[in-house]
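Q: the following comprises the amino acid sequence and a computationally predicted model.
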Amino acid sequence: MSSQLKQFINCRILRDHKIIREDFWIRDGKIIDPEKVFFDEKIQANQQIDCKGAIIAPGFIELQINGGFGYDFSNLNDTQEGINCVAKGLLAHGVTSFCPTVVTSPKEIYHTVLPKIQKRKGNKDGATILGVHIEGPFINIQKKGAHPEQHIKTFENGFESVLDMYGTLDHVQIITIAPELENSKIVIEGCIQRNIIVSVGHSMADLSSGEEAVKNGATFITHLFNAMLPFHHRDPGLVGLLTSDQLPEGKTVYFGIISDGVHTHPAALRIAHRAHPNGLVLVTDAISAMGLAQGKHNIGQLEIEIRDNKAYIAGTDTLCGSIATMNKCVQIFMQSTGCSKEYALETATLHPAQVLGITDKKGTLNFNADADFIILNDDLDVLETWIAGECVYK
């Protein structure tokens, strides 16, 4: 990490929900306040970088990604190689931090894979790993999506079921569960005590079960609209959490949404955006086939095939995860909703950082935050990616 003072000039930066014309200063892997440099230290920048009018935004934060570039986090003989390949590949798409996601699998897979996916800082070799997102096996069999039925489980022994299934929670950041399962209250509370975020999803829950889960500590909804009861006017299900008046005061429920042009209709994106803009978090839910050609691949224990740029469970018409990259999802979301550039970028930066409670370090360009940022053109194509003040992709 360089202790050189770098000044980015001729740039527009995203700060406090606005894109403003201002120089951008970094040193020692952090974003710094130039006033202190001018008035206290009275020094010049070691390096001046002309951005030619480009936008500087925080690096994208991905909370749900199952794999990519031919690797699947739930089905790896060499977990390390897969993690390293995906972490490196994500840099070209503006992702500076991510939560590798492990889907419903047999116990042995969790016990083998989870100890190998450890939190680590990002650099030129790949994006920061913020911790694992485990999606399953504690989900509703009726909303299994691409999760193999034979491995879906209940909380028969409360939190013991969780510890027994996963083996270790040391590097776990998020767990997706169906809140209607018996003993879910005990499980949610056990997760919260361990600083693990609880997300509700793959669920048949009605609205009151969802509200109960939020009162117990759940703060996130896994891929809104997908693998849950459809919105119904007499019981809106988990979708109703976006406008519920029964939640603890001041509590924001965040929700992941896949804007890959396939999983969520543009009108549904607009409904979610208008109903609860502060909670909207873009996720790719990308699978091993992200970055690969048409043909057959794997997700967890299932064989999948890519047809017409969509991923299906092999031999069926069931969608199973996206093959879109995060910068593509941001572009599609902006086109679909007509939202501002600033807001579109915040759905993949500020909002996921708020879910994890790390906005002091990630997801913003505030002073003293980590110098994890991307340089974009006006179409929001990624030109450069920086982590800890070093350029890791150009």
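A: It's in. Numbers count the residues shown, from 1 in each chain.
Q: could you use CA atoms for every contact and neighbour count after this?
A: Fine.
Q: can you give me the end-to-end distance of stretch 202-218?
A: Here the two ends of stretch 202-218 are set 14 Å apart, with distance taken as Cα to Cα, to the nearest Å.
Q: what sits up against that stretch?
A: When contacts are taken as Cα atoms under 8 Å, 6 or more residues apart in numbering, the neighbours of stretch 202-218 outside the stretch itself are 139-140, 142-145, 177-180, 184-185, 188-189, 192, 197-200, 222, 226-229, 235-241, 244, 246-248, 253.
Q: gap between that stretch and the chain center?
A: Averaged C-alpha coordinates place stretch 202-218 at 21 Å from its chain's average position (Cα atoms, centre = their mean, to the nearest Å).
Q: mind listing what's buried in that stretch?
A: By neighbour count, with 16 or more other Cα atoms under 10 Å as the criterion, the buried positions of stretch 202-218 are 202-218.
Q: and the longest strand along the chain, what does it pack against?
A: When secondary structure is assigned using DSSP state E, the longest strand within the chain turns out to be strand 95-103. Applying 3 or more Cα pairs under 8 Å, 6 or more residues apart in numbering; DSSP states H and E, one finds that strand 95-103 contacts strand 60-65, strand 128-129, strand 132-135, strand 382-387.
Q: filter the contacts of stretch 202-218 to the buried ones?
A: The neighbour-count test (16+ other Cα under 10 Å) applied to those identifies 139-140, 143-145, 177-180, 184-185, 188-189, 197-200, 222, 226-229, 236-241, 247, 253 as buried.
Q: mean neighbour count added to the helices and strands packed on strand 95-103, as CSV?
A: What follows is these, written out as CSV (neighbours: other Cα atoms under 10 Å):
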stretch, mean neighbour count
strand 60-65, 29
strand 128-129, 22
strand 132-135, 27
strand 382-387, 24
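Q: ok, structure two:
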Amino acid sequence: MSITLSDAQIVTPDGVHHGWLTIEEGRITHVGHGQAPRNGHSLAGQTIVPGFVDIHVHGGGGAGYPAGSEEQARQTIAFHRRHGTTTALASLVTAPLDHLKKSAGMLAKLCAEGLLAGIHYEGPYISAARCGAHRPELLRAPSATEFADLIGAGDGHVRMFTLAPELPNALDAVRECVNAGVIAAIGHTDATYEQAMAAIDEGASVATHLFNAMRPLGHRDPGPITAAMTDDRVTVEIVNDGVHLHPKVIDLVLSAVPTSRIAFITDAMNAAGMPDGDYPLGPMKVEVRSGVARLAGGGAIAGSTLTMDTAFHRAIHHNNLTLPQAAAVTSLTPAKILGLSHEIGSITTGKQADLVILNESLTITGVMKKGTWITQPTP
């Protein structure tokens, strides 16, 4: 079956042009300028960007991955797909090891179905001093046996592990990640600059939600933030929701780090897309007030209520990125992190037809995954 989308503003890594594209058997086969050679689905001047890739997301639409429920996992996937996320990791939070392994086993089946791109363990090997919305009593130092068990529980689908490099045996854990083909991410850490660099030298390649739950940047204590921002081997995650980071801090990162090393994430939890109220985040209780999620009792920020379409919108309107730059930080760079940029992440001939259609106000009107409409746009 062939689909032609015409009369559209198409955002590619090279720029934006008015034209058309053709999809056959779930892949982009042609990208053309101007008038389409044959009648197709006219988008009446709307914009096509690549499907969003979220490498750090816990939940949304009233459901979440840490619950360990397949029904909740499917609900979360469907919610974020409607908001343009066509590829995602399922992020877990610190919990008892048995629960983590059981959750990973369930999520592995959804990965095998093609619904998820992998599993992300955020914890339990993180710093008590920077634990944020993780239960301190469940934190632990890395153990080679435990680590192997957690990775094994994902049946080949564990893609990322966030840990604090200053913990005992943490560098061994980073090496284990690299050897297992798992991305080692530095996060929830009180590491010094030197400790962070030691982890990067061992193969750590992502900084989990830069600035958040990290030793702060000091002028004589550069810490993990400086290590991540200044090392070309590291991609930094940014939560662009107007809560986790001041927009000018994001501008600072964007001025210092190329978009090829910046991945916007949601870090969304169950309350994304839901009204204010009380929600779970793994074993923790979270209060959402005015759209801001915090641990019950006014504690630490506990994930976000962000969706990737909003992060994209903010990239344009708050950080003055161009459309191709915004597509890079929400699609192409995270696809590269996952080793999937040959398949997804940009509107390029031969890649999967994972597409998001945006109207003039950059609101989603349509979402396509592998050539099939999740939400079909109207002109």
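A: Nice, I can see it. Only a predicted model underlies this, so the values are computations on that prediction, with no experimental measurement involved.
Q: drop the TM-score for these two in here.
A: Once superposed, the chains reach a TM-score of 0.93 (TM-score structural alignment, normalised by the length of structure 2), with 368 aligned residues with a Cα RMSD of 1.7 Å.
Q: any chance of the helices and strands packed on strand 95-103 of structure 1 in CSV with distance to Q118 of structure 1 as columns?
A: Shown next, in CSV, are those (distance: least, Cα to Cα, whole Å):
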stretch, distance to Q118 of structure 1
strand 60-65, 15
strand 128-129, 7
strand 132-135, 8
strand 382-387, 18
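Q: show me where the stretch 1-150 of structure 1 has helices.
A: The residue ranges that make up the helices of the stretch 1-150 of structure 1, judged by DSSP state H, counting those that start in this stretch, are 34-36, 79-89, 107-113.
Q: now the residue nearest to L229 of structure 1 when sequence neighbours are not counted: how far from H17 of structure 1?
A: Among residues not flanking L229 of structure 1 along the chain, M204 sits closest, at 5.6 Å (Cα to Cα, 6 or more residues apart in numbering). Per Cα to Cα, M204 of structure 1 is found 36 Å from H17 of structure 1.
Q: do I304 of structure 1 as well
A: In this view, I304 of structure 1 and H17 of structure 1 are 40 Å apart by Cα to Cα.
Q: same question, H223 of structure 1
A: When distance is defined by Cα to Cα, H223 of structure 1 is 24 Å away from H17 of structure 1.
Q: what is the equivalent residue in structure 1 for H313 of structure 2?
A: Residue correspondence to structure 1 (TM-score structural alignment): H313 of structure 2 is matched to Q331.
Q: cool, F52 of structure 2 as well?
A: When structure 1 is aligned by TM-score structural alignment, the residue opposite F52 of structure 2 is F60.
Q: what's the closest non-adjacent residue to its match?
A: Spatial nearest neighbour of F60 of structure 1, excluding adjacent residues (Cα to Cα, 6+ apart): V95 at 4.4 Å.
Q: give me every residue that touches that neighbour.
A: Applying Cα under 8 Å, 6+ apart as the definition, the contact partners of V95 of structure 1 turn out to be G59, F60, I61, E62, A127, M326, T385.
Q: which two among those residues are spaced furthest apart?
A: The largest distance within the contacts of V95 of structure 1, taken as Cα to Cα, falls between E62 and T385 and amounts to 14.6 Å.
Q: ok, back up a step: so what does the residue nearest to F60 of structure 1 match up with in structure 2?
A: Using TM-score structural alignment, V95 of structure 1 lines up with T85 in structure 2.
Q: distance of its match from T365 of structure 2?
A: Between T85 of structure 2 and T365 of structure 2 the distance, using Cα to Cα, works out to 13 Å.
Q: again, but for P224 of structure 2
A: Computed as Cα to Cα, the P224 of structure 2 to T365 of structure 2 distance reads 40 Å.
Q: what residues are up against the most centrally placed residue in structure 1?
A: Within structure 1, the residue whose C-alpha comes closest to the C-alpha centroid is L63; the distance, by Cα atoms, centre = their mean, is 1.9 Å. Applying Cα under 8 Å, 6+ apart, one finds that L63 of structure 1 lies in contact with F98, C99, P100, H133, V283, P352.
Q: export these to TSV and tack on distance to H111 of structure 1?
A: Below are the contacts of L63 of structure 1 laid out as TSV (distance: Cα to Cα, whole Å):
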residue	distance to H111 of structure 1
F98	21
C99	18
P100	16
H133	15
V283	26
P352	27
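Q: which PyMOL command selects the buried ones in those?
A: To isolate in PyMOL the members of the contacts of L63 of structure 1 that are buried, counting by 16+ other Cα under 10 Å, one can use:
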select buried, resi 98+99+100+133+283+352
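Q: farthest pair within the contacts of L63 of structure 1?
A: Longest span within those, Cα to Cα: P100 and P352, 14.1 Å.
Q: before we move on, back to that, G122 of structure 1: which of the contacts of L63 of structure 1 is nearest?
A: Using Cα to Cα as the measure, the one of the contacts of L63 of structure 1 that approaches G122 of structure 1 most closely is F98, at 9.8 Å.
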